[in-house]
Every structure is written in C-alpha cells, then in structure tokens.
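Chemist: Prediction below, plus the sequence it came from.
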Amino acid sequence: MLVANRGEIAVRIIRACFDEGIESVLIVSAADRDSLAARLADEVVVIGPASATESYLSVSRVVQAALNAGCDALHPGYGFLSERPTLVKACEENGITFIGPSAEVMRESGDKLLARAMAESVGIPTGKGTVGLLDAEDAIRAADELNCYPLLLKASAGGGGRGMTIVRHPDDLLEGFNRSSTEAERAFGDGTVYLEPYIEKARHIEVQILADTHGNVRHLGERDCSAQRRYQKIIEEAPSVGLPEALVARIREAAVKLAISLHYVGAATCEFLVDVQRDSFVFLELNARVQVEHPVTEAITGVDIIREQIRIARGEALSFSQEDVRLTGHAVECRINAENPDSGFLPTPGTVTEWTIPQGSGVRVDTYMCNGAVVPPYYDSLIAKIIVHAPTREEAVAKMATVLAKSRVRGISTTIGIQLEIMNDPTFSTTPITTKWLEESFLPGRSASNAATMPSTTRGN
C-alpha cells in the first residue's frame, strides 16, 4: 500500500499496515527522506523536491510512484490530496484501490454546497443560507434577503477556516466578500463563497462514521472540537458533555442518514454546529477522509479506524453492529504544533534537540518527532498529538495537564506551554466551551506574566 502523506499520519498508517500484514511504500519529498516515517516504511520513494506542489500535491507523481512500486492500494491520510476527486479517479483508472470513497461521492461531499443540498434533501437542518455566490452584487442581494447580521461568508471548496469571514455590518459586506473569495481562490482554486447566519454561541460537534460496501453504516459517537483559533482546532474531546441526550441522538442519526444517502463507503466525519442558546444544530460539512482527531474516538470505542478503513477497502463487512459500540470514559487530544504562541503563533521549524513526552496507562502519542528530528518549513506545523483517556472528563483533563507539564522539548518552540495553561484554566476544566472562547476569552485574558513564568522546557525553548 502506498502511503501518500507525511508526518505523524504517515507513521500512523505505516503502523496500521504492519498490524494488517501489508507492505508499506512511503512517498517522500526531498525534505522528508530522513524522517521517522521513512525509517519505518518497508520501502521509500522520493517523488520530488521539498515544494508540496511538486511532490505531495502532484497527482501524476503520486500515482506513478504507486504503479512503479507495484502497489495494490493507496491511503491518502488527511490534507494534501486526501479529498481530491482527481486522485481517486486516477487510482480507479489505474487499478489501484483508493482507501476512501469513490471519486463521485468525494466530489459531492467535498463541495459544501452540494453536501448541504444533500443534507437538506433528507431532512437534516442546514440553517438559512445561500446556494452559492458568484459576485459581489449577488452577495449584497443575498444579505438583504437573509437580513440577520452577523453573517458568515464561507468557501464552497476546502476547509480549515480558509475563505471564512464574519460580517457584522452591511458596510463590511463587500470587503468581506472580496477577502473570502480571494482567499478561497488561492487556497482551493475555486473562489465560490456562500452566506449563512453566524451563530454567536456555538459548539463544534462532529460524528465519526464508518461504512462498508455491504450497506452497513455505523457511527462511533461524537467529538467536541470547540477549542479553536482562527477556525483551526487545537484541542479535541470525545464524547461531548453538557448537551441534551436527545439533541446528541439527533446529531448522530443525522450523520448516519447523510452517509446512507450518499452511498458512502469508508471513514467519514460529519460536522455540525450546535447553537447552545437554542439547543439546535445545523449541518456544516462532511469530510471524506480520516480526521486529525480520530484517536480520541479510538480511545473511547476501542475501534482502530485506520485498520477499519483498510478492511473496508478490501471488501470486508464491518465486524460490529451499532449496539456493539460502547463509549467508555473520556478522551482529550492536544495538537502539538511547532509554533510560538508568544509571537502570534508563528511557525518555528528547526531541529529538535530533545523530545521527551511521558507515556503510561491511558496516554498515547502520535508523532514523527524524536531526538534529532527536523521540522521542515515547507508544510503544516503539526508535529504531534497527545491523547489521554480516563474514566471522566475531569480526570482526563488533569492527566493531560500532568503529561504536558512533564514534557521536555528543546530546539524549537511548541504549543505545549499554552495548552498546559488551557488545561489549568478553571473555565475549560469545568465548563463546556464554545468555539469563540479561546479567541475571545482565554487569549485576551492571558497575561504576559503567565507566559513569562511558564517553565522553559514546556515552552519548547
């Protein structure tokens, strides 16, 4: 199987291949030829220079590498080409099994407007919003019809917060439209954006789905991904807490219903926004791939999602029923980025001179870091994920705080220090937060003295 990715997810897939008795072939750019993933793979193929456009984002080079190595299957991980229908189609045309949905299903699910229309057709709430905007005049007319500021402009293609702009006043609409459309065009090659009402107090809840070729669709519970900065998730948890049971049940049912309507096959995540003031929810998008935060779901269910992806691609039926899925305890994941929070979260590439993350019962670390590892400047700054599992949320948060406090990283700055501060924050540790808590409450209230007194080892200096 070709592993068409890098970093911690490449390591994760390679280990799943080992568990399944599958030979792993890893593609790397010139910048990653000495990475931990390259050391673990059975075979390594350098497909291009450091530039992602000439390596990890090149469909032709990725597929040719799979053919040259005699690969039967290809796992895209997340990011890069993982949600590009062109890669899926190229695999289908060359007899390579793509670990994921078909090209057509990926096209439908990857376009937010198409996915929202599908959700609406099966009765899933999507909220008031437009069906797509082509120019500024369309935006003005749509905003007048909605008449419910604040509004949110969103890119139809892609995700990760790119192309998203909050508009709080009609005078700011044109500037916001131009900003969103331009950013979407640069990031995804598609400048189409749409409008929807902005929910002031929201929680980001997502449901993990697995579906096989035999018509079986199961959910593995939900995750709370409300700890965000600039729409980028920083901390994820499973399951959600503090939401009405009936509301959670409806969200899970909606995710399964959408997967069935799409004839989905593989692992997927349905994302929803919960309005905490009204105990209601709306559909956001469906991600046709494994998510960064999948380990928290694995921790509370015992299901290995990557191995299930592989088995589904082999044509096997899911080995468990919905009744077999038991959510046990609580899990928390911290995304560790090579960034300096005290300098506006600027990336900090470099060589890691010390990497020590304590591990033990209920602690898991997904990473490509080790002593001497290099964090290249060309890619995403995510370098590790620390996942803890405990009987209760309170115990999980406390355990994560202990792990972060005892972590030792030198050579680069990381987000470990600020995530420790979050774990110790009384609001976070005792109350379910909303998507704007980090930016509007925690970060503004974080004093310079707190940052200055943080132990240097936990700050990664």
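Modeler: On my side now, so go ahead. Numbering: from 1, shown residues only.

Chemist: Every contact and neighbour count from this point should use C-alpha atoms.
Modeler: Fine.

Chemist: Next, the distance between the ends of stretch 89-103.
Modeler: 6 Å (C-alpha to C-alpha, to the nearest Å).

Chemist: starting at the chain centroid, how far to it?
Modeler: 22 Å (C-alpha atoms, centre = their mean, to the nearest Å).

Chemist: Contacts for that stretch, please.
Modeler: Applying C-alpha atoms under 8 Å, 6 or more residues apart in numbering, the contact partners of stretch 89-103 are 59, 63, 67, 71-76, 85-86, 88, 264-267, 288-289, 309-310, 313.

Chemist: Buried ones only from these, please, as a ChimeraX command.
Modeler: Buried members of the contacts of stretch 89-103, defined by 16 or more other C-alpha atoms under 10 Å, are picked up in ChimeraX with:
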select :59,63,67,71,73,74,75,76,85,86,88,264,265,266,267,288,289,309,310,313
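
Chemist: Just to be sure, which of the contacts of stretch 89-103 are found in helices?
Modeler: Secondary structure from DSSP state H places 59, 63, 67, 85-86, 88, 309-310, 313 of the contacts of stretch 89-103 in helices.

Chemist: A further structure is provided below for comparison with the first:
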Amino acid sequence: MFRKVLIANRGEIAVRIIRALREMGIISVAVYSEADRDSLHTMLADEAICIGPAPASKSYLDMDRILSAAVATGAEAIHPGFGFLSENEKFARLCTEVGIKFIGPKSETIAKLGDKAEARATMQKARIPVIPGTDGSVKNVDEALKLAKKVGFPVMIKAALGGGGKGMRVSKSEADFAENFMTAKAEALKGFSDDSMYIEKYIERPRHIEFQIMADSFGNVVHLGERDCSIQRRHQKVLEEAPSEFLDDKLREKMGKAAVSAAKAAGYENAGTIEFLVDKHRNFYFMEMNTRIQVEHPVTEWITGMDLIKEQIRVAAGEKLSVSQKDVKIDGHAIECRINAENPEKNFAPSPGRITSMHLPGGNGVRVDTHIYEDYMISPFYDSMLLKLIVHGKSREEAIAKMRSALGEIVIEGVDTNIDFNYEIINNPDFIKGDIDTSFIEKQFKMQ
C-alpha cells in the first residue's frame, strides 16, 4: 500500500480523498493555488504545497508544477479526483514516466476512451449498442454537414475529446447546423485545446443512465448498479439518483452486463463510468465512458455500502477488487443535489463572494460533501459548486422526503445559490412521479 499520496485537485473532492487517505493510514499531500490558500483541503491534509497563481492553467492544470510537488514531497501516487487533469492521458503518462502511480486507468486507455470516435469503435467491436453517428472525428463544417445529413436530423454536435457538457450543441435542421457546429468547435478549442468534432443522432427525450464500474489489474470487473442522471441543464447534471425507477430488473441486468463487457473490451482498470442513453422504448445506447471518479459517486456509495475512493486506491496499489459481482447488493434509494454559488434568476450567473453565515443539515441518512465554511471566500476562478447534498432512504419516496427536509434546512448567506431551484425540482409533481428525461428542466422551467 502507498505511504503517501498527493491529491491533484481542490474543493470538496480533495477533502473527500484526504478523509479516505486518513482512514487508510496514508499520508496526504494537498496542492493549492494562491487563491485557495485558505481552502479546507489545505488545512486537512498532512502536507500542503502551493503550486502557482489563481488561474487553473498556472496551477491545477500545470502538469510540471504538480509532478514537481509530488517528487519534492516523496508522494508515491497521485489521485486526480474529477475535472482538471483527471482524464488527461498525457498527465497519466508523465506520472508513470517519473515513477509515480496515477490512481486511475492507464494513459493509453484514457486516450482510447477519451476520443469519442475511437470509444465508439471499441464498443461496436464488443457488440455494445451505440448511437448512430460518424465513424471518426471531423474538423470541416462542410464535411460535417454531409455526415449530419447521412446520420439524419436532429443531430448532436460534440467535441471529440470533450466532456462535462462543453463543446456540445443540438442541431435540429440543416438551417442551424453551421452556426451550432462553429460554436461547439470554438468551445472545444477553448476547453480542451482540440477542435475535432463528432456527429451523432440526437435521441429525443432520453433517460441518461450511467453504470459505475470498478476493475482491477487482474482482469476482474464489476458494476455497482446504475445512476439516473436525467435531470440536467445544458447537458450539465444537476441532480442524480440511484437506482433508476425507469429500469426493470431485466433491463438493469442487461445494461449491467453491457457495462462490464464495455470495460473489459477497453482493458479498463480502476473506477470508471459507462454512460448510456435510454429511449422511451427502453432501447439503450452507449454514449461515452468517463475514465475517472464521478461527482455523483456518493449515491452509489449509499446504496452499495462501498467506499469508492478507498477501492480506487487499493486497486491502484495492486490489490484485487474487494467484491465480486454476486457480492454487490443494492439497498434503498439515494439522491444527490449539487448546490452551486449561482443565481438561477440571472441565467445561473456565478456568484463568487464571502459566505457570511451558514448552517448545514444532518441526521439519519443525510450526507454533505463540501469544502466551505463560514467566512470562506468563494473564488471566481473555479467551478461554482459549493457542496453535494446526498440523502438515503429505504425507498425513493423516503429519499425524496429526506431531501425535501434537508434542502429546507440548509442555509448559505452572503452569495446566491441554487438551493431553492433544487427545492422546486424535488417538489415537482412529474419528478415525484418519476416522469423525467433529459429535457425535464428545459420544459418545466421554460429554459433555453
């Protein structure tokens, strides 16, 4: 087992990883930018080292600075969390080259699955259903339009190396295609330093269902059930729950086996997520694979009783999976709400500033993952997520009641938040009935 691990991240996920390391008796090393000098993860870690100024490009995305910090502190492994460098194949490769274990899949696996066209080809070989789309990436708008006509409108324009809802546009017809393509292309170049695009058939009113998988270096792969991530705003997840009310046992088993087959086809190791779209007829299609731990991993932890961060670390250290598929049991229902510093009434504009007062909920079946505290200064340089509020109940109805209570109790003053927006979602009659799809927020809240 590792003696010392560096966390190449910030915010609540850095805090989450530090706590897991502490429980495992492993020394933790935090890195921070000048803007994060007073962030909670710097206080909780055994060691903390400044890696640069506030802009992420000069700190959390600077591979040389992070690797230098790891070498200087004697860290044997790096946990990348999510976002930043977590799915960067070059960073994973550089870690290996300097003798530091990257807690995640191998660099070549990240490269293969990060390219949507190559990931699609891999799944087709494994006979996993895929969304009709282009066989390779495209850069030219004229070529892309020809391919879009072949696929058939409406189409989804996606950054080939993208993720997190960035570099994505829906084109309903030939008339709006060029504008959407160029906009998505510009976003891709800015966000991922690559403007290769990918065209696929747009599945209308689908469910976004993802399966958590875990794999070790001995060829063992298990899935840990599914999460329903259909509540989204502009392709960004807002609320997640597990298990999905939409799946019956037969479809759940079929999709779970497909997820495991997909991971094996990719030669996958460590934690990952197979994302599917499921249409109204319950046909499912592989969408993409996220080669990292997910923001929403706590709902899976609630219903399985597993600590996914600890399992990641054990697998990276060369241990076998602690469970087999038959050991995985689903217990109850969990829901997660992402609480952000943003103003829903002003098109969700970020709301940086100082937290003047706060109260966080608690009680049986309530979990809060966060890095904020009273008098904490929210920086304008990073993601606006303040905390994740997760609840667990014996049933979906009980979980909804717990979330309603927890959202009603939480107080964060000094900045705008989306607490009330989440409260409206959890109390929406269609949500309560389970009548949801990826267009839920757009329809219910009349948003573009």
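Modeler: Everything's here; your move. Predicted model, so just to flag it, every value in this text is computed and none were measured.

Chemist: Report the TM-score for the pair.
Modeler: Aligned and superposed, the two chains score 0.97 in TM-score terms (TM-score structural alignment, normalised by the length of the second structure); 442 aligned residues with a C-alpha RMSD of 1.0 Å.

Chemist: hang on, the earlier thing: may I see the ones in helices among the contacts of stretch 89-103 of the first structure arranged in TSV, with distance to I234 of the first structure as well?
Modeler: Converted to TSV, those look like this (distance: C-alpha to C-alpha, whole Å):
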residue	distance to I234 of the first structure
V59	30
V63	32
L67	37
P85	28
T86	30
V88	29
Q309	25
I310	28
A313	30
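
Chemist: Just give me the closest of those to P125 of the first structure.
Modeler: Nearest to P125 of the first structure among these: P85, at 26.4 Å, using C-alpha to C-alpha.

Chemist: Please tell me how far the nearest residue to the closest one once chain neighbours are set aside sits from A136 of the first structure.
Modeler: Excluding the flanking residues, the one nearest P85 of the first structure by C-alpha to C-alpha, 6 or more residues apart in numbering is A103, at 4.7 Å. According to C-alpha to C-alpha, A103 of the first structure and A136 of the first structure sit 32 Å apart.

Chemist: Settle it for me: which of the two has more neighbours?
Modeler: Ranked by neighbour count (other C-alpha atoms under 10 Å), A103 of the first structure and A136 place A103 first, with 20 against 16.

Chemist: what's the spacing between the counterpart of that one in the second structure and G11 of the second structure?
Modeler: Aligned by TM-score structural alignment, A103 of the first structure pairs with S107 of the second structure. For S107 of the second structure, the distance to G11 of the second structure equals 25 Å [C-alpha to C-alpha].

Chemist: next one: K254 of the second structure
Modeler: Applying C-alpha to C-alpha to K254 of the second structure and G11 of the second structure gives a distance of 36 Å.

Chemist: Compare neighbour counts for these two and give me the winner.
Modeler: G11 (22 against 11).

Chemist: Which parts of the stretch 201-350 of the second structure are helices?
Modeler: 249-265, 297-304, 308-316 (DSSP state H, counting those that start in this stretch).

Chemist: And the ones you listed: which comes nearest E424 of the second structure?
Modeler: helix 297-304 (20.4 Å).

Chemist: mean per-residue distance, the longest strand seen in the first structure to the second structure?
Modeler: Counting residues, the longest strand in the first structure under DSSP state E turns out to be strand 217-229. When the second structure is superposed, strand 217-229 of the first structure averages 0.3 Å from its matched positions, counting by mean C-alpha distance after the TM-score superposition for the first structure.

Chemist: tilt between that strand and helix 245-261?
Modeler: Angle between the axes of strand 217-229 of the first structure and helix 245-261 is 120 degrees (criterion: axes from the mean of the first three to the mean of the last three C-alpha atoms, to 10 degrees).

Chemist: What segments of the stretch 51-200 of the second structure are helices?
Modeler: Under DSSP H, counting those that start in this stretch, the stretch 51-200 of the second structure gives helices at 63-73, 89-97, 107-114, 116-125, 141-151, 174-192.

Chemist: Tell me which of the ones you listed approaches I441 of the second structure most closely.
Modeler: Nearest of the helices of the stretch 51-200 of the second structure (C-alpha to C-alpha): helix 174-192, 21.1 Å.

Chemist: OK, contacts around the residue mapped onto F84 of the second structure from the first structure?
Modeler: If you follow F84 of the second structure across to the first structure using TM-score structural alignment, you land on F80. Neighbouring residues of F80 of the first structure by C-alpha under 8 Å, 6+ apart: 5, 56-57.

Chemist: make it 6 Å
Modeler: L57 (C-alpha atoms under 6 Å, 6 or more residues apart in numbering).

Chemist: Against R6 of the first structure, how distant is it?
Modeler: F80 of the first structure is 9 Å from R6 of the first structure, by C-alpha to C-alpha.

Chemist: repeat for V248 of the first structure
Modeler: 34 Å.

Chemist: Which one's more surrounded, those two?
Modeler: R6 (27 against 21).

Chemist: Map the more buried one onto the second structure.
Modeler: R6 of the first structure maps onto R10 in the second structure, by TM-score structural alignment.

Chemist: any idea what A396 of the first structure aligns with in the second structure?
Modeler: Per TM-score structural alignment, A396 of the first structure is aligned with A399.

Chemist: ok but that match is inside a helix, no?
Modeler: Yes. Secondary structure of A399 of the second structure (DSSP: H, G, I helix; E, B strand; the rest coil): part of a helix.

Chemist: what residues are up against L113 of the second structure?
Modeler: A119.

Chemist: Apologies, that question was intended for V59 of the first structure.
Modeler: By C-alpha under 6 Å, 6+ apart, the neighbours of V59 of the first structure are L87.

Chemist: Trace it over to the second structure, please.
Modeler: By TM-score structural alignment, V59 of the first structure lines up with M63.

Chemist: Tell me how far that match lies from P154 of the second structure.
Modeler: Distance from M63 of the second structure to P154 of the second structure, by C-alpha to C-alpha: 39 Å.
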